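Starting from these lines, generate the structure:
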Amino acid sequence: MQGQNNSPAGATVVSSGATAPAATRRSSRLSTGQWLFQNVVWIWLVALIIIFGVLNPFFFTVSNFQNVILQSTVLGLLALAVSLPLMVAEIDLSIASNMGFSAAVGALLSTRMGVPAAVGVPVGILVSTAIGFFNGLCVTRLKMVSLIETLAMMIILQGALLATTQGNTISDMSDGYIWIGQYTIGNWPVMPVVFVIALIGMAFLLRRTVLGRKLYATGGNVLAANSAGIRVGRVKIIAFTISGLLSGIAGYLLAAWQMAITSDQGEGFLLYAIAAPIIGGVSVFGGRGGTAGILGGVLLLTVIHVGLAITSVPSFYVQMIGGILIFVAVAVDAVRVKFVSR
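Below you'll find the model as predicted:
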């Protein structure tokens, strides 16, 4: 009897010993897979930098690096702007049009009406902030679908910009208006500092404030957030309002950098502004995302744009690749959600 009892016990020990390493290996594979999915944007970025650098050594020069960070500034601010509605499971398609229209308002005040740039610029940004606030009211109070409401607002603002500029380019801007887009310290542009400040501010908002936790909670599960006492409508209005504020700042910086405002200002940015945060891990379903991923997405798209340009790829291929990237980003996001939830 004693020998019979020892055999099952020994079998149990062997089975347990065989199962433990298997479970450890599975856990290790899951951890590796999660790390890859969470950092895929940085892996893509490093790979593309190496590829473009091999194709054209000019890519590794200081002047090209300065070009990359300059182009990242406006796109980065717009990516932060679109991220906030995404985090509460909404979307704002009007950010690029809002950027162009608000910049035109500030420029016209400063150039045609004799208002000092110190007044005209804040007024333009205030207009964009008010438009964002209005979008939030429509989505929360009137229960309008954000996709359709902001699409309508985008068309309205495109028409308003065309009417404001009368189809002409505004180029007679004062030095006080364009200084931040042209000023350098030791040949290094000052304008990207604004994006760095906005990025740090967004990181602090999301990770260190009650509002940040409410943004994540609202996007993660709106019913649970509402049951927990979070005023979901107010949180969404704040998200749209800050989105409008960031769009206005981006519009001013773009106008100061280009020293001009065209009748279709900013229209080419929407595609990439949506793609950047999604590629960086901001979920289209809400409740997830962070500033590190957004920065990675912005740098990735900027590197693609600059890299394709210096390797003489036709511009229409660049637009096509941008569309493909959005498709791939949404697919990766869906797989990421499924994988991480295991």
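
Please make it C-alpha for all contacts and neighbour counts, starting now.
Fine.

neighbours around Lys143, how many?
Counted with other C-alpha atoms under 10 Å, residues neighbouring Lys143 total 12.

Assign it to helix, strand or coil.
Here Lys143 is recorded as coil under DSSP: H, G, I helix; E, B strand; the rest coil.

residues of stretch 55-71 that come out buried?
Going by neighbour count (16 or more other C-alpha atoms under 10 Å), the buried part of stretch 55-71 is Phe58, Phe59, Val68, Ile69, Leu70, Gln71.

Here is a second sequence; please produce its structure as well for comparison:
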Amino acid sequence: MQTRSDLSSSPAPAALAGPGGAAPGTGSGKRGKGGVQWVFQNVVWLWLAALVVVFGVLNPFFFTLSNLQNVLVQATVLGLLALAVSMPLMVAEIDLSIASNMGFSAAIGAILSTRLGLTPAVGVPLGIAVATAIGFFNGLCVTRLKMVSLIQTLAVMIVLQGSLLAVTQGNTISDMSTGYIWIGQYTVNNWPVMPIVFLVVLIGMGFMLRKTVLGRYLYATGGNALAANSAGIRVNRVKIIAFTLSGFLAGVAGYLLAAWQMAITSDQGEGFLLYAIAAPIIGGVSVFGGRGGALGILGGVLLLTVIHVGLAITEVPSFYVQMIGGILIFIAVAVDAIRVNFVSQ
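Sure thing, here's the model as predicted:
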């Protein structure tokens, strides 16, 4: 008995073959399917382009240089968090603590730099180191203690939210030195410098995923952990590295957000979590692991940022913004799900 793949690869009967020996319509069918597949593979960018046109028509200010700079700056923090979320997702895990980790580590860095007499050159790296250590702790709990990442990182998220409230005493930290906030305020020829950090990290992550052994191990672990372990990959170590990198990226995002806002509130970062999870998934990162890339994550980040900024400048009433934004995200995720199903077939 022939399998479906055998039948699909079998030559067409002579009676049905066209002048070139091919069945009629075969070439056009393949071209049509290839065209549809291309559309689905690039649906994030097509969706982004459509929204840019719509928002630009509704308000021409959307196409101005200052608004472009605003989009890039807002995409920086969300982009770093999206990259942080994508690391555990690559290995079929999830980290719900990244937004709280971002706020708490930024507060630690700011307190060390502004109130305990350390220079920002010391305080900022220490704050990022705290975030990295929290990510490492999450990885140990998931791998060594066999805790479910969804529940374990949820618990850590709640602890960090309480810890941020405790260290700030419910107040806003705003007495930051120029050395601490410079990267969030500095410009070159009126262009903000902060987005360069996101670009560098994005390129670095793309290179790591596609060109390094660690990247291949991440995909293999997320795709099939048992098979990866049988192939000699130390799955637990790979997962710990993924969570540690996630914590590091959350720490960098926290510092950049604080430097941009020139303040740290007692609930810093709480509004970023769901968008940070949605962005990589919209961009093609699978919640089941083993799929995704830096370019797709960039598309998801830009899409969500454009939705947020576009709704704001088109003067949509504030009590409708969240609802409309959620609907647009739902549509984007639904289209992505259809894309995945189509490609898998």
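
quick one on the thing from earlier: turn the buried residues of stretch 55-71 of structure 1 into CSV, including secondary structure and distance to Glu90 of structure 1.
Below are the buried residues of stretch 55-71 of structure 1 laid out as CSV (DSSP: H, G, I helix; E, B strand; the rest coil; distance: C-alpha to C-alpha, whole Å):
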residue, secondary structure, distance to Glu90 of structure 1
Phe58, helix, 40
Phe59, helix, 37
Val68, helix, 30
Ile69, helix, 29
Leu70, helix, 29
Gln71, helix, 26
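
Would you mind putting these into a markdown table with distance to Gly159 of structure 1 alongside?
Below are the buried residues of stretch 55-71 of structure 1 laid out as a markdown table (distance: C-alpha to C-alpha, whole Å):
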| residue | distance to Gly159 of structure 1 |
| --- | --- |
| Phe58 | 40 |
| Phe59 | 38 |
| Val68 | 31 |
| Ile69 | 31 |
| Leu70 | 28 |
| Gln71 | 26 |
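
Pretty sure Leu245 of structure 1 sits against Ser128.
Yes: the pair Leu245 of structure 1 and Ser128 passes the contact test of C-alpha atoms under 8 Å, sitting 6.0 Å apart.

so what's the residue nearest the centre of structure 2 up against?
Per C-alpha atoms, centre = their mean, the C-alpha nearest to the average position across structure 2 is that of Ala82, at 2.0 Å. Counting by C-alpha atoms under 8 Å, 6 or more residues apart in numbering, Ala82 of structure 2 touches Ala276, Ile277, Ala279, Pro280, Ile297, Val301.

Could you do Gly76 of structure 1 as well?
Gly76 of structure 1 touches Phe195, Ala273, Ile294, Leu295, Val298, counting by C-alpha under 8 Å, 6+ apart.

repeat that with 6 Å
Gly76 of structure 1 sits next to Val298 when contact means C-alpha atoms under 6 Å, 6 or more residues apart in numbering.

what stretch of structure 1 does the helix or strand hosting Lys33 of structure 2 fall on?
Using DSSP states H and E, Lys33 of structure 2 sits within helix 26-41. Per TM-score structural alignment, the counterpart of helix 26-41 of structure 2 in structure 1 is residues 23-38.

from the contacts of Ala82 of structure 2, which is closest to Val340 of structure 2?
Here the nearest of the contacts of Ala82 of structure 2 to Val340 of structure 2, counting by C-alpha to C-alpha, is Pro280; it sits at 14.0 Å.
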